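Chemist: All I have is the shape, not the residue letters:
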């Protein structure tokens, strides 16, 4: 049965949900309070990362957060926040950061990332969006110290056991991989399973395709509430009108927790801010890399090279902290000595808010309390990577069909 579906949020998750819901034959409306030209879906590293099998909530991460709490230029920065929601989330994060839970999450993360990578490839092959940048050159994990290298070797061993493509490169082999730029690193792990894209190209093309296909996209319109009758949403209310809904998809990113609260649903979620610097000039970089010690991502995109990174928990805000931008710029030169980020490029840096669940797994699934509410949020640093997979799963849930992957690990009402 075709349904009227309202998607709250026009980021990569919301748009991919709309894409697959439309393919299922549903009438879809996407509502976003912005004009869908900025935010996390535009400033991310563009990675599709089956290699990222370790969730953010890993052993030792909370200790690092407290260690770096008073260093606002650190890769993982927690600004002290004295509110109940944050303390609960931090406690759940601590509980999730144990080896047993990480081991349980690893195959789940791998499978949904591989599924999503294949869906990205299918979208490209379909020609729906025309041509867009989608490259399978893998990902380099660059390390300068033996400690970082040994740590990543353990991840690489696990990835290899799971069937992912992994190679270990010394400094000489690294030069062969990237002959046109100088890299100051001891070696690297190359994950051939990964891919990368240019988000600022893909997002407008997806919006255009959806509009041309009959999907109603309402921008600069804010959802203010819902008309809830007997445990079912009848209408979604905005500052400009109302929309009838058979199903409602909550894909509002870092704002999903606030919206859930209005519905008396406690969704543990915190906004993790990331930053990006674009270099719109030749750099010689052709393969995406993560600068391990600095926790900075590097992506050769269409027409520019992007340096992105950091995880900052300081509430929902768009403040660009100069010291964090400078840390990314310093890391760029530290690993690529021939590249220096100039002041103009730093001044153009932007930030975006990622929705982070306590255990690093997204929330995908139906509400236990509201019959026709579907959650699609909490993806942390994997939002871009998991866009199509989440959208596909959402469309299957809304259509009352068997999902392509088991979704029990993603239930919004799991215990931590």
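Modeler: Done, it's in. Fair warning: this is a prediction, and the values are worked out from it, not measured in the lab. Numbers count the residues shown, from 1 in each chain.

Chemist: contacts and neighbour counts: CA atoms only from here.
Modeler: Will do.

Chemist: Helices of the stretch 251-400 of the chain, start to end?
Modeler: For the stretch 251-400 of the chain, applying DSSP state H, counting those that start in this stretch gives helices covering 256-262, 322-335, 343-347, 387-398.

Chemist: show me what contacts residue 340?
Modeler: 329, 332, 333 (C-alpha atoms under 8 Å, 6 or more residues apart in numbering).

Chemist: where's it relative to residue 358, distance?
Modeler: 36 Å (C-alpha to C-alpha, to the nearest Å).

Chemist: what do you get for residue 139?
Modeler: 26 Å.

Chemist: right, so the helices of the stretch 251-400 of the chain: which one is the most enclosed?
Modeler: helix 387-398 (a mean of 25; mean count of other C-alpha atoms under 10 Å).

Chemist: just checking, what packs against that helix?
Modeler: helix 12-23, helix 99-126, strand 363-366, strand 373-377 (3 or more C-alpha pairs under 8 Å, 6 or more residues apart in numbering; DSSP states H and E).

Chemist: contact partners of that helix?
Modeler: By C-alpha under 8 Å, 6+ apart, helix 387-398 touches 12-21, 24, 112-113, 115-116, 119-120, 247, 249, 364-366, 374, 376, 402-405.

Chemist: Buried by neighbour count, from the residues you listed: which ones?
Modeler: Neighbour-count burial (16 or more other C-alpha atoms under 10 Å) applied to the contacts of helix 387-398 gives 12-21, 24, 112-113, 115-116, 119-120, 247, 249, 364-366, 374, 376.

Chemist: Okay, one more to line up with it:
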């Protein structure tokens, strides 16, 4: 048995704690927040093996530059004079390649499928009540050009063994008869599932506390005491923590903390927004509005509209232009659905940690032997949350990992 401290109480940190305590380790979770907001709570709730193409893909950097001058665009990268940011941009640009996509596809697929299976296993094993439905995910297209692009992605997914098919507009209407749709057609990924994130997070926190995991909220770690490539203790102004192993799962804040140990993680926060509507809108199928890059999810008791990727540093300010872009896109595809002023005013955001190649960092850096890094999942943190937690536990328990982690290594070069 080892004494393990998990720094970070989001989906990755909690799932790491879950599997570590299952292995018999003594676990403490420390988080700087009250653990009731952020990316783990405002995401679209997808468990999506369909998302096999990494964020860094051919053409994305070019689009990013074009969108840089449009604050309502799906991807908005705000330029700033920061050496870390410029290094990330350079590495992201280099990663927007066929080579990166080819390398990333099987890795993303495997860890996402593993994650989906583990959500089901946790629900059954712990008798959790969180929403978990496998209805699939629609990629709804308004133009022939976008439909053809999505068909190409679907063909790649088929070759990877995923259950996917093209559906016509008439078939799309039959699937959602209660809503008006403005679309050309869609791709249906039958392999995908969806959840209500907050319910899972609350049930997991409750379970961990009842299972002996110690959770410290509203505590920020300021200092690392390390010697000869090994952490001895971590501390803040009021407390010092000592453990055998440490897990860094602080999402967009991981870069700042890893620097204290001489570990250089290229990482940028990618802000995403969500709008909730508690009205009965008739939407029964999870969908992504392909041209607008807006996700719509029928959750437990409400419908969630989520989207945008805003690279602008650590920033929780709500940009109403981007909120309005989500609302406008929704009405373009669903003409009879108009999000209210109140719903838009209650929008929230979360910061997703984005690595330059769109793949997470999972593993131990050579610079610190008792630190396991688990961050950088970009838009796939929810899909990969359970599987990352399981892999972290296997590493610390010195077991053979369920997946080959070489592609996710924290020390990889870009």
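Modeler: Looks like it arrived, so ask away. Given the structure is predicted, the values throughout are model-derived calculations rather than measurements.

Chemist: Switch the helices and strands packed on helix 387-398 of structure 1 over to CSV; also include distance to residue 44 of structure 1.
Modeler: Output for these, formatted as CSV (distance: least, C-alpha to C-alpha, whole Å):
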stretch, distance to residue 44 of structure 1
helix 12-23, 11
helix 99-126, 16
strand 363-366, 20
strand 373-377, 16
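
Chemist: So which of those is nearest residue 262 of structure 1?
Modeler: Taking C-alpha to C-alpha, strand 373-377 is the member of those nearest to residue 262 of structure 1, at 13.3 Å.

Chemist: Find me the equivalent region of that closest one in structure 2.
Modeler: Aligned by TM-score structural alignment, strand 373-377 of structure 1 falls on residues 371-375 of structure 2.

Chemist: what's in contact with that stretch?
Modeler: Contacts of stretch 371-375 of structure 2 (C-alpha under 8 Å, 6+ apart): 12, 230-231, 245-252, 254, 353, 360-365, 388, 392, 395-396, 410.

Chemist: Run a quick neighbour tally on the alignment partner in structure 1 of residue 236 of structure 2.
Modeler: For residue 236 of structure 2, the aligned position in structure 1 is residue 238, judged by TM-score structural alignment. Neighbourhood size, residue 238 of structure 1 [other C-alpha atoms under 10 Å]: 16.

Chemist: Let me know the distance separating residue 238 of structure 1 from residue 219 of structure 1.
Modeler: Between residue 238 of structure 1 and residue 219 of structure 1 the computed distance is 11 Å (C-alpha to C-alpha).

Chemist: If you count neighbours, what's buried in stretch 280-293 of structure 2?
Modeler: Neighbour-count burial for stretch 280-293 of structure 2 [16+ other C-alpha under 10 Å]: 281, 283, 284, 285, 286, 287, 288, 289, 290, 291, 292, 293.

Chemist: Show me the two of those that sit farthest apart.
Modeler: 281 and 291 (21.5 Å).

Chemist: quick one: contacts for residue 276 of structure 1?
Modeler: With C-alpha under 8 Å, 6+ apart, residue 276 of structure 1 has these contacts: 43, 44, 45, 306, 307, 308, 309, 325, 349, 350, 351.

Chemist: residues contacting the equivalent of residue 274 of structure 1 over in structure 2?
Modeler: Under the alignment (TM-score structural alignment), residue 274 of structure 1 pairs with residue 272 in structure 2. With contact taken as C-alpha under 8 Å, 6+ apart, residue 272 of structure 2 is in contact with 39, 43, 306, 307, 308, 309, 310, 349, 350, 351, 352.

Chemist: ditto for residue 323 of structure 1
Modeler: Counting by C-alpha under 8 Å, 6+ apart, residue 323 of structure 1 touches 72, 73.

Chemist: and with 7 Å instead?
Modeler: residue 73 (C-alpha atoms under 7 Å, 6 or more residues apart in numbering).

Chemist: Kindly state which residue of structure 2 is aligned to it.
Modeler: Match for residue 323 of structure 1 (TM-score structural alignment): residue 321.

Chemist: repeat for residue 357 of structure 1
Modeler: In structure 2, residue 357 of structure 1 lands on residue 355 (TM-score structural alignment).

Chemist: Would you quantify the distance from that match to residue 22 of structure 2?
Modeler: 29 Å.

Chemist: what about residue 139 of structure 2, which SS state?
Modeler: strand (DSSP: H, G, I helix; E, B strand; the rest coil).

Chemist: residue in structure 1 matching it?
Modeler: So, by TM-score structural alignment, residue 139 of structure 2 is matched to residue 141.

Chemist: Distance check, its match against residue 47 of structure 1.
Modeler: From residue 141 of structure 1 to residue 47 of structure 1 the distance is 13 Å (C-alpha to C-alpha).

Chemist: Please apply the same query to residue 110 of structure 1.
Modeler: 14 Å.

Chemist: Look at the two and report which has more neighbours.
Modeler: Shown here are residue 110 of structure 1 and residue 47; by other C-alpha under 10 Å, residue 47 has more neighbours (29 against 21).

Chemist: what's the closest non-adjacent residue to the more buried one?
Modeler: residue 196 (4.6 Å; C-alpha to C-alpha, 6 or more residues apart in numbering).

Chemist: Stretch 386-399 of structure 2 maps to which residues in structure 1?
Modeler: Under TM-score structural alignment, the match for stretch 386-399 of structure 2 is residues 388-401.

Chemist: residues touching residue 353 of structure 2, list them.
Modeler: Contacts of residue 353 of structure 2 by C-alpha under 7 Å, 6+ apart are 251, 252, 267, 268, 269, 270, 375, 376, 377, 378.
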